[in-house]
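Enquirer: pasting the structure only:
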């Protein structure tokens, strides 16, 4: 008896070490045996007696049923599922496979007019055998896989002692929390004490044998069970719900970690090893905006793609996402040799992981987009179909003191690329813009708004064959020079964290989210439309700073907490900065085929009017006349300004100056 138990234990421990091919062979062998036994059991059940059918036609029908069942299991992908992660989602596939096997049996029996002999009589095979076979087969397929899954899960974390395991509480009682709890159950590192969920309908109930409590019980549960960590399992919660939960946990002095965001869990599955500390992206994350992949594929698959500013934060992410959608060629253009080298090297590594036939051709070009002939040559040499224009100077304070270079790059660089694209009759052209282009108060925003007008003017030409589009979005999390990066450095240095104004707000989105918007808008664009993602409510920068300080394990030093670690310093808005950003000039929008992407209806300049503006800008750039340059821009965009902005500009002009100069504020918002 003991030897038998030891042998079975050795066999169970051997299972995870087998190759995938051997595991699959075992499963297929089990399925064949299950089908044969289920069919025999169906006859036994039907006749209520020990009976073995021996007729040739019955045996042929049994062979056909087994082959049909195996083919169905393969076709439905059952043999490609990882056994240790077997779950109820497989049920429909097993039901379908069992049904097809039973259908194959009854069809073969019917066409062969199969007869059986029983009790000295010969008659047709009873139809009820097929139904009984279907039921027995499904149970056998399901239970076999369930047992194998349990055995494999049980061997994954041996030895399974929980003596030194850290006690945790999971905040949330949803699908993500249940999956996390199952992973914790097989882990020797953690021990689950309870679930916390604000929904009163589930309080007092049990999940995976663990009770669900209300948030009010968290303090007592943590204290009585010596809990130091809380795992946040709220991947689909709203921003306010997530922030409230994080604040609640941290105010109790507990460490809070989170499961990956939905966009990080491509397969829909994760384990306790994927739980990570809360990051700033978790604070700002909204309910995920799912992309329409067919739009992205339409714009990218099989096409030759050119990306300007390929080494930048947005440009490099466009490169990554485009690369994964099977383009024929990806051409990278950037004036920064180092930035271009980095993204080119990264894409080469991505390429090596792809099958040779699926690897796009990759071309890196160092150069300036201001050279129209150079850009046109790139487009023609590489038969470019689609162009994503991400190249621009974008830092507001820097361009306030470098107006000439900023306008030359952002406006005339865009003009150069647009002319080259239109002249080569590109299929698609998408420009990346900014919310700062809406009623701009900064030189950067104004230069991007004029660049938008350049794109729209060419798109409005009657003989234009290129589908032009513009994408606007707000601050991008962790992009180069972003406020998040600056706050992180200031916190590491011990503060103070500098904020321009206590009420300043900004829209935020992640780099992947921004890039998906660009790719989808590129597929929807036609005549220079402006596309904007619904980004929810803007974020107060002061709240962002407080949360980042708390996440770093420190506290804010203010009047309410004079012994805190990091001080907040309000330094005032800098030249060109707004208190609140907007997304559309006039607020009038139209829906698109994506429920969370809106399209703006805004004024455009026709080519003749635009040419006058561009000639004036070119003349002032050649003379490096900064004052005149701002005057030309203001005249061009004056009709878009908010009345209060026009009044303010008039007052400043009367006082003899246009913009405050020389501010050296050490932060960005």
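Expert: It's in. Treat the numbers as computed from the prediction; the structure is a model and nothing was measured.
Enquirer: drop to CA atoms for contacts and neighbour counts, all remaining ones
Expert: Noted.
Enquirer: gap between the two ends of stretch 192-209?
Expert: Stretch 192-209 has an end-to-end distance of 10 Å (criterion: Cα to Cα, to the nearest Å).
Enquirer: another one to put next to it:
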């Protein structure tokens, strides 16, 4: 129906309502009525004209009555009151008498009839027209403004298929109250029982102010049920219009890390990157490619993408060119092997980068146990080549990505990473380049992490394989890891090892259970199988030892210190002789050297 057709219909209906109200009021007050009398005609025409006039003035005819509320009722009261007041003035002027009782009854009837006609459509629509579109009984966590907004939207937009039947809120003052006709049943501790009692199929978490830790607690309660759990979109997405309030998203594993994400000091980073030349090794990897994405936001003059895998380098180059097509950034792909010292010298000489982020490395623990010589070549010799070339050609800052497995290492991968830290720290002592290393734990979603493996296993119907029920790890997201690397470069004074305080460690089996639930399955459906620890694995990882935590804070939750001893001659000896060693001998020498070094040195800590 067009606006003109709708307007004509409302004018016709309201005209009938006004005349009916006048007729009934005269009948009620006098008991009889003479429709041909001068008084009746003047009153009827005056009220009818006034009603239409004030309806246009107060925009009564422009309201969408399927969404009518108290505001619309107030406009009806205004229109009726103004119409009766106008009629009383006309009666006083033309008839020298104001019939207050008849006008008062007429006004009441106008509010009743017009309000009833308008709200009837909303009630009919809510109760009948869209009743059958409901199919999922929904529990809303949070009875604050966001939760009420969600409930109101679901009640109006029933095509979403979600029927709100209850609120959960820890504010005991709201318990046993009804909001929009929906009861506030209790606190978070009642989620499991409420889901069973009310046959809930869907849970919506609608508390935008939740911290990661609080969200994790709520999700663990929701995970005890068979209901699907979703979460309200981020407020910035709602405010910018990217998403509407009823476009809920699934809870992600990243939401359950139990801590808040890294906050960057953009001013410091801009000084180091904006309009500068930046080089990233391992630019095609999961960490390296995200570092490139984050760096590009700060508008470097050139971003050199170095890696040995042509497909991955091509992929990140195309992505960056498309994403940042409206900037003047020059993206330069370079296919090179970091074990080639001459090539590294050539690359540094050609591009003269201001900052180098060294992300290229072998990181897979079991594979490096089987191939320790490759770990030495890539993680140690490769780092030496890139760092030496950076120093020789006057790079301002060199940031190496390390691992929490470098602390008291039990694996070849961890040992070579610890020795690579020594290499860059030694470079810092004799170079004008500022060399730093950044340590962090497992990265969610990176190649080789448990998340992609678990997802594949769940897609195949299970079981999910976990090495040990007591195995715990620190986790962070790829964007967080990349931001930390970039922040470290901005904070570098030289020789530091930065470590992210990643909150409480997460049990791998709990991570598996959460991912199964987030995928819409029960633990029994998929199953969990324990396979035993693999060579080089520890049940738990360490970020820093107790005596490694410094007190000097250079950034919110970032601490920094320096190591005192470097076993460079021993490292050089291993590099010079490892080709002739047996794998076990090489492994033992790497671990012995790495652990002696870590055991005797006070390190640096960063927590972000």
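Expert: Ah, there it is. All values reported here derive from a predicted model rather than from experimental measurement.
Enquirer: Just give the TM-score of the two.
Expert: Superposed pair, TM-score by TM-score structural alignment, normalised by the length of the second structure: 0.71. Supporting alignment: 479 aligned residues with a Cα RMSD of 3.3 Å.
Enquirer: hey, where'd the strands end up in the stretch 451-600 of the first structure?
Expert: Assigned by DSSP state E, counting those that start in this stretch, the stretch 451-600 of the first structure shows strands spanning 467-472, 475-476, 497-499, 505-506, 508-509, 527-533, 539-540, 556-557, 566-570, 589-591, 597-600.
Enquirer: Strands of the stretch 51-200 of the second structure, start to end?
Expert: 136-141, 162-168, 178-179, 182-186.
Enquirer: returning to that earlier point: give me whichever of the strands of the stretch 451-600 of the first structure is most buried.
Expert: Mean neighbours per residue, mean count of other Cα atoms under 10 Å, is largest over the strands of the stretch 451-600 of the first structure for strand 467-472, with a mean of 27.
Enquirer: Which other helices and strands does that strand contact?
Expert: Applying 3 or more Cα pairs under 8 Å, 6 or more residues apart in numbering; DSSP states H and E, one finds that strand 467-472 of the first structure contacts strand 428-432, helix 443-459, helix 511-524, strand 527-533.
Enquirer: What's the average distance for that strand when superposed on the second structure?
Expert: Superposing on the second structure and averaging over aligned pairs (mean Cα distance after the TM-score superposition for the first structure), strand 467-472 of the first structure comes out at 1.3 Å.
Enquirer: quick revisit: could I get the helices and strands packed on strand 467-472 of the first structure as TSV with distance to residue 493 of the first structure?
Expert: As requested, these are arranged in TSV below (distance: least, Cα to Cα, whole Å):
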stretch	distance to residue 493 of the first structure
strand 428-432	34
helix 443-459	29
helix 511-524	26
strand 527-533	35
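Enquirer: right, and those - which one's nearest residue 631 of the first structure?
Expert: Closest of those to residue 631 of the first structure is helix 443-459, at 11.3 Å (criterion: Cα to Cα).
Enquirer: Return the list of helices and strands in contact with the closest one.
Expert: helix 396-400, helix 403-407, helix 413-423, strand 467-472, strand 527-533, helix 607-623, helix 626-637.
Enquirer: Export these as TSV, with columns for distance to residue 154 of the first structure.
Expert: What follows is these, written out as TSV (distance: least, Cα to Cα, whole Å):
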stretch	distance to residue 154 of the first structure
helix 396-400	57
helix 403-407	62
helix 413-423	60
strand 467-472	51
strand 527-533	46
helix 607-623	71
helix 626-637	68
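Enquirer: Need the winner for burial among those.
Expert: Greatest average neighbour count among those goes to strand 467-472 (a mean of 27), per mean count of other Cα under 10 Å.
Enquirer: which residues of the second structure does it align to?
Expert: Here strand 467-472 of the first structure aligns to the second structure at residues 434-439, judged by TM-score structural alignment.
Enquirer: again with stretch 293-307 of the first structure
Expert: Stretch 293-307 of the first structure maps onto residues 266-280 of the second structure, going by TM-score structural alignment.
Enquirer: Give me the buried positions along the matching stretch.
Expert: 269, 270, 272, 273, 274, 275, 276, 277, 278, 279, 280 (16 or more other Cα atoms under 10 Å).
Enquirer: do stretch 423-442 of the first structure as well
Expert: Buried residues in stretch 423-442 of the first structure, counted by 16+ other Cα under 10 Å: 424-442.
Enquirer: before we move on, what about stretch 328-339 of the second structure?
Expert: By neighbour count on 16+ other Cα under 10 Å, the buried set for stretch 328-339 of the second structure is 329, 330, 331, 333, 334, 336, 337, 338, 339.
Enquirer: repeat for stretch 136-148 of the first structure
Expert: Within stretch 136-148 of the first structure, the residues that count as buried by 16+ other Cα under 10 Å are 136, 137, 138, 140, 141, 142, 145, 146, 148.
Enquirer: Distance from the host helix or strand of the fifth one to the middle of the chain?
Expert: Think residue 141 of the first structure. Using DSSP states H and E, residue 141 of the first structure sits within helix 128-154. Remark: helix 128-154 of the first structure is offset 37 Å from the chain centroid, using Cα atoms, centre = their mean, to the nearest Å.
Enquirer: in the second structure, which helix has the most residues?
Expert: In the second structure, assigned by DSSP state H, the helix with the most residues is helix 3-30.
Enquirer: Give the equivalent position in the second structure for residue 505 of the first structure.
Expert: So, by TM-score structural alignment, residue 505 of the first structure is matched to residue 472.
Enquirer: swap that for residue 276 of the first structure, sorry
Expert: Aligned counterpart of residue 276 of the first structure in the second structure: residue 249 (TM-score structural alignment).
Enquirer: for that match, what are its contacts?
Expert: Neighbour list for residue 249 of the second structure: 230, 231, 232, 233 [criterion: Cα atoms under 8 Å, 6 or more residues apart in numbering].
Enquirer: ok so, going back, out of the buried residues of stretch 328-339 of the second structure, name the ones that lie in strands.
Expert: Using DSSP state E, 330, 331, 333, 334 are the members of those that sit in strands.
Enquirer: The first one -> the first structure?
Expert: Pointing back at residue 330 of the second structure there. Taking TM-score structural alignment, residue 330 of the second structure has residue 361 as its aligned residue in the first structure.
Enquirer: Excluding chain neighbours, what is closest to that match?
Expert: Using Cα to Cα, 6 or more residues apart in numbering and skipping the chain neighbours, the partner closest in space to residue 361 of the first structure is residue 329 (4.4 Å).
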